[in-house]
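Peer 1: here is my input; please provide its structure:
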Amino acid sequence: LLTLEATRRTTGWALPITAGFFLLYGLYGALIPGTFGHRGYRMDRIVGQNYLTLEGIFGTPLEVAATFIVLFTIYGAVLEYSGAGKFFIDWSFAALGKSGSGTGPGRTVTAAGFLLGTVSGSGVATTVTLGSLAWPMLKRAGYDRNVAGGLLSAAGIGALLSPPTLGAAAFIIAEYLEVSYLRVLIYATIPTALYYLSCLLMIEADSRRMKTRAVDIETPPLWELTAKFGYHFTSLFVIVILLAVGITPFMAVFLSIVAAFALSFLRPETRLTSLRALAAGAVLGLIVLVRDLITLNNAGRFANLGNLSVPELLNFFAPLLGRASFLGMMLTALISAGLVMRRRFQAPRADALDARAAGAAPAGVGTAGHTATAGGAESSRLLQALEAGGKGAISIASTTATAGVIVSIVTLTGLGQKLSGQIVDLANNNLFFTVLFAAVAVWILGLAVPVTASYIIAAVMIVPALERLGVEPAAAHMFIFYYAVLADVSPPTALAPFAAAALTGGNPFRTTMLAWKYCLPAFLVPFMFTLSRDGESILMIGSWTTIVWTFLTACLAIAALAIAFGGWFIRQAALPERVLAGAAGLALLLADPRADAVGFALLVAATVVHLLLGRAKGTPPQPVGAGAD
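Peer 2: Predicted coordinates:
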């Protein structure tokens, strides 16, 4: 009950109610006729399954959340409060916002969504942050409220697909597949690129059709912005490099937090706390590190260091550096808390003295009051980051714990195997229909519960059906994950589009449907890596030649589908070429040599028809940004 209540408070009613139905199914399964019935279990057996085994509340999802995801939520909060989120948006505006064409704002929002998504890992948070800064620009460029909302939410939802977190699911996927976290990031790389390519091309088509205008954006030059704040990229590279050389994911993420914290002091405006607190923490960390090194030296642990490779040396010293950094940051946080408390107690007294000296001036206007407030803000930034990370961790922990309750019932009653068998039988052992039914099932499940919980439940209920027909485990797990994300842009639970509509003043349902349209071509890609062995190359499995060829084919398929759904090629596309382009895109997604040949032929035909129809109408290619001022 406490787990369900914690989930209700952090994520709403949907997931606890779903878990409640599963508990009732476990209790009263004997009353259900047919395949899905079972003998029923007493409450003490269900409680024991959840509380005393590793297939319930304390199962793999919660273990992963407590070990890895908590660190990532803190890492994202540290980056956000050190100004990385704003820098990523400003950097995107500086890089693409001054392109001089009407499609520049759309490209800018897409790029900013990707960069910001790597920090937040939350579709709603990315949408809100991005929308608050980008909506005025989109409005000036001539974007409709609903189109702008769809664009913002599509760019924001990409945070759930983007490395390094995949919306907190990356570590859980790694545990279920029994592969390294780095391998999961590799699996997600090309699908993420295809997702943003889809958004970019779809938004490009709408921008051209609406004849949006170029907008002057007041940002520093790109080189100046990069020179001043480019260090925010460093911690992202630190994660990848440490993982590549064999450092454990736990230590890699923690050291990235340390790097992001230390780098925030390169600029006064991005400091997370005062220099005094930093100095005290650094001194303690240095003392601990030196003491540990002396202890190891006296124990003779350094005798064979010369025989170790670079990765082995890093693995040897990383725990020492991590321990010293942890204790140093703990002291820094304690000192920061003390400084904040002192300033908060001193501020009212200082304000009162200022008011008395100034002759009834309003509180907080005096010099001392202003100084106290500014200093308190600097010292409290680290505490705010830790608080935000902790709140995010509570949400993830409660979600994974409640998902564990559902998994326990599925395991205890055999529901997963029953459902998998029913899906395969319904599809008559046909792989295409099995994959299609699995996609629909995951999508419906995702309408009721958050993405992470949806993936966890589907992993035990639906993945076996795909594996039974020969789909590789990696492809099966990535497939259900992507369709769990698709549910997040589908009504009635499309939180990101609803948040975007609230920002832009658009219609929530219309905004949701536009966001769905922008994402849809990319969400056909999972069929590519489940229906054929060559398609698995999208997950970077197989030879490099096959990977490159399949990636290029997928890009062409996305472009063809963007023509079909977006209605724009060189100029406005008519129905014939849109139908041909759509058929070409679907054929290219099959990742089969014969299907590729058909897809190329259909795309050539669509191009020829488009050019002939354009010539017959006498319509030249229309420049971007030709709309009225």
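Peer 1: make it CA atoms for all contacts and neighbour counts henceforth
Peer 2: Will do.
Peer 1: surely residue 289 touches residue 320?
Peer 2: Yes. Using C-alpha atoms under 8 Å, residue 289 is in contact with residue 320, at 6.5 Å.
Peer 1: between the two, which one's more packed in?
Peer 2: residue 289 (19 against 16; other C-alpha atoms under 10 Å).
Peer 1: how far away is the residue nearest to the more buried one when sequence neighbours are not counted from residue 235?
Peer 2: Excluding its sequence neighbours, the residue lying closest to residue 289 (C-alpha to C-alpha, 6 or more residues apart in numbering) is residue 324, at 5.4 Å. Applying C-alpha to C-alpha, to the nearest Å, the value for residue 324 to residue 235 is 18 Å.
Peer 1: could you also give me the structure for this next sequence, so I can compare it with the first?
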Amino acid sequence: MELNGKIGDLKNKDINTDIEEQNKAQNAIPQEKEEFVEVKTREINSNFYIYLTSIICFSWSVFQLYIAYFPMNTTMSRSIHLSFAIALVFLLYPVKFHKKAQTSVPIYDILLCVVGVIAALYPFVEFYSLAQRPGDYTKFDVLISSAAVLILFEAGRRVIGPALGIIAAIFLCYDYFGQYMPDIIAHQGASLNKLAGHMYLTTEGVFGVPLGVSVSFIYLFVLFGSLLERAGAGQYFINLAFALLGRFRGGPAKASVIASGLTGMVSGSSTANVVTVGTFTIPLMKKAGLTSTKAGAIEVAAGVNGQLMPPIMGAAAFIIAEFLGMSYTNVMIAAVIPAFVCYASLFFIVHLESCKLGLKGMKQDKSVSKLKIFFSGLHYLIPILVMLYTLLIAKESPISAAFNAINVLFLIIIFQEPIKKMAMGEKVNKNDFIIGFADIFWAMVTAARNMTTIAIATGLAGIIVGSISLTGIGQVLSEVVEIIAGNNILLILFLTAVMSLILGMGLPTTANYIVVSSLVAPVILFLAYKNGFLIPAIAVHLFVFYFGILADDTPPVGIAAYAAAGIAKANPVTVGVQGFFYDLRTTVLPFAFVFNNKLLLIESINPAAPNDAKGIVWITNPLEMLLIFSTALIGMFAFSSALQGFFVTRVQIWERVLLLAVVPLVLVPNMCVKYIAAIPNEYTSYAIGVGIYGLVFAYQWMKNKSEKKSS
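Peer 2: Below is the predicted model:
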């Protein structure tokens, strides 16, 4: 970008235009005329409004960096965090969709903004007074708490829709009217005074663990991703993927998978992943010969799986660590094999589709050096390596890792333009440094805007978590589910998966995970233990996480499918159905790692305390890790071939049956040993599975060779 354009960005860039474009992409539905596309954010052509919202966003990012280096009392920091989010909601998001730009912010939104900020800051301002009279709440305390919760409901409705608010409201009604409930779920009921105090003036409700994780971890990683994207890393990943894979069969689609995986490592958002990468890859996939539906679906599947990729893994991964009392590093270790197996199998599916359709690679300019493209953005890997070093080698907290990586990114953004000029022998001036500071400013603004949804969602989700701790509904639910499932652990896992998919249609991944894991995870662990299965808590929480992510491409509401369909100019429902079909392989892995913990690199757990994170023994033998990864890959490849009806060539029914038989033999060999007497140990199970896979491949290869000769 030219210098004048960058300086113009610094002076005149309209943050609301950015917001509008982002939301159009996220909510895009193919339309015949663009004027019928409704946008969700407020568009006002006023310099004062632009500067005000941008300064609030920038101040929020500065505050988060400050508390990362100078820690603050948790209640105080959560209070300020929520106040920023509420202020931005009522300034940026209108009460309803508008087809035309508004001329000003309505007075009622200004009033809601002011009252909301005051209510959100109340625990901060009155922190010491509330600490001196715990539980002895005044009428004014109850009034402020009630007003704050109502405003939070409205804020949630504006940014994430009504679903989470409705669920939270149901839980509040259950808390208050407990004595009128059916006997099996009845309780004595909570007074308004107790309910308001518990939900808003303690760290059990709104200001509980979910919002705390948003303050501590999520914001810094979202800021890191925003800075990395603004620096140019996103485009670098896309260019690199196309340079390496574009010339191969179905190259654009394969490049889309790799680019989405690389982008997903730092974005942590399926929809953002689809919009960022899909804008470039979907048109190229269509040019290569894929239909609009399949091009959109491949990008959806690749984008959705981006939330599985370490080191960021979406916001919910940080909450998993917090809920389980585990280090985030251990969560990453547990997630690494399933994540890479997922992406490798999607890459394989794309290859199978390309073979079925007879696609060819793209013609590439031979004058463009792949090595040059690789080295052109090598500096973008430095902050990622710094983050991984801080987490894995230095064994510091995720906060330190993100903070260190952000500082490195600041330096890269400021100096990359001057260094490029110096390398080209051009003169460097002060405006080149202003470019970097401008990019940092707008990246921090974008991060705050993206965090608004997460902060509000985690605040609302805290009400549900607080309700469970207040009433003990979790224990009641475990009894109800136990009756329904009849001690069948597979049935309870299936019901949990369905619940995650249904709730995920109306909730963000983070909120979906919090709701389902809070309600169902303890039940699964209890039933598993009762039926003789020692399942670590991390396996169950990742199970819920996986199915929550899959909801992003599940019709009829999968938002990632809508985003991809808008770019591909296809029907969002058919794109979602096709994307979910590609992602069926992702539904197999959670069931597998629940019963075969080695897929999570867990050797064993303490039978006396199966839910204690400290009781986990991790696999450290590199050869065993390689065996687990390679056999899991074969299992997922076999499942993908059976699903697609294609291997080396089209498969027959008996070949499909054999390929499906490979899946349990290599993914859950421990269960095969337990239930099949002819298999003495896990290594035998691996060998049989790999042997069957090899025989089918050899037969297919010879059949394909024979068909080519005869033709």
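Peer 1: show me what contacts the residue nearest to residue 289 of structure 1?
Peer 2: 284-286, 288-289 (C-alpha atoms under 8 Å, 6 or more residues apart in numbering).
Peer 1: chain center to the longest helix belonging to structure 2: distance?
Peer 2: What stands out as the longest helix in structure 2, according to DSSP state H, is helix 430-471. Put simply, helix 430-471 of structure 2 sits 14 Å off its chain's centre (C-alpha atoms, centre = their mean, to the nearest Å).
Peer 1: mean deviation of whichever helix or strand comes after that helix from structure 1?
Peer 2: Later in the chain than helix 430-471 of structure 2, the nearest helix or strand by DSSP states H and E is helix 473-485. Taken over the aligned residues, the distance from helix 473-485 of structure 2 to structure 1 averages 2.4 Å (mean C-alpha distance after the TM-score superposition for structure 1).
Peer 1: structure 1: matching residues for helix 473-485 of structure 2?
Peer 2: Using TM-score structural alignment, the residues of structure 1 aligned to helix 473-485 of structure 2 are 415-427.
Peer 1: again, but for stretch 161-174 of structure 2
Peer 2: Counting by TM-score structural alignment, stretch 161-174 of structure 2 sits on residues 12-25 of structure 1.
Peer 1: how far out from the middle of the chain is the matching stretch?
Peer 2: On C-alpha atoms, centre = their mean, the centre of stretch 12-25 of structure 1 falls 25 Å from the chain's centre.
Peer 1: trace residue 195 of structure 1 over to structure 2, please.
Peer 2: Residue 195 of structure 1 maps onto residue 342 in structure 2, by TM-score structural alignment.
Peer 1: skipping adjacent residues, who's closest to that match in space?
Peer 2: residue 586 (6.3 Å).
Peer 1: that neighbour pairs with which position in structure 1?
Peer 2: Checking TM-score structural alignment: residue 586 of structure 2 goes with residue 522.
Peer 1: now residue 514 of structure 2
Peer 2: Per TM-score structural alignment, residue 514 of structure 2 is aligned with residue 456.
Peer 1: from memory that match sits against residue 62, does it?
Peer 2: No. If you go by C-alpha under 8 Å, residue 456 of structure 1 and residue 62 don't touch, sitting 10.7 Å apart.
Peer 1: quick one, what contacts the corresponding residue of structure 1 for residue 551 of structure 2?
Peer 2: Applying TM-score structural alignment, one finds that residue 551 of structure 2 aligns to residue 487 in structure 1. Shown in contact with residue 487 of structure 1 (C-alpha under 8 Å, 6+ apart): 443-444, 446-447, 451, 493-494.
Peer 1: which of those residues has the most neighbours?
Peer 2: residue 446 (27 neighbours).
Peer 1: check which helix or strand it maps to.
Peer 2: Residue 446 of structure 1 belongs to helix 431-448, assigned by DSSP H and E.
Peer 1: and the helices in the stretch 251-400 of structure 1?
Peer 2: Secondary structure of the stretch 251-400 of structure 1, counting by DSSP state H, counting those that start in this stretch: helices at 275-298, 310-358, 367-413.
Peer 1: out of these, which gets nearest to residue 532 of structure 1?
Peer 2: In terms of C-alpha to C-alpha, the element of those nearest to residue 532 of structure 1 is helix 367-413, at 29.4 Å.
Peer 1: which strands or helices does that closest one pack on?
Peer 2: helix 2-11, helix 14-28, helix 43-51, helix 60-64, helix 70-81, helix 310-358, helix 451-461 (3 or more C-alpha pairs under 8 Å, 6 or more residues apart in numbering; DSSP states H and E).
Peer 1: that one to helix 2-11, inter-axis angle?
Peer 2: Per axes from the mean of the first three to the mean of the last three C-alpha atoms, to 10 degrees, the angle that helix 367-413 of structure 1 makes with helix 2-11 is 130 degrees.
Peer 1: how about the contacts of residue 324 of structure 1 in JSON lines, adding distance to residue 581 of structure 1?
Peer 2: Formatted as JSON lines, those follow (distance: C-alpha to C-alpha, whole Å):
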{"residue": "284", "distance to residue 581 of structure 1": "64"}
{"residue": "285", "distance to residue 581 of structure 1": "61"}
{"residue": "286", "distance to residue 581 of structure 1": "62"}
{"residue": "288", "distance to residue 581 of structure 1": "64"}
{"residue": "289", "distance to residue 581 of structure 1": "62"}
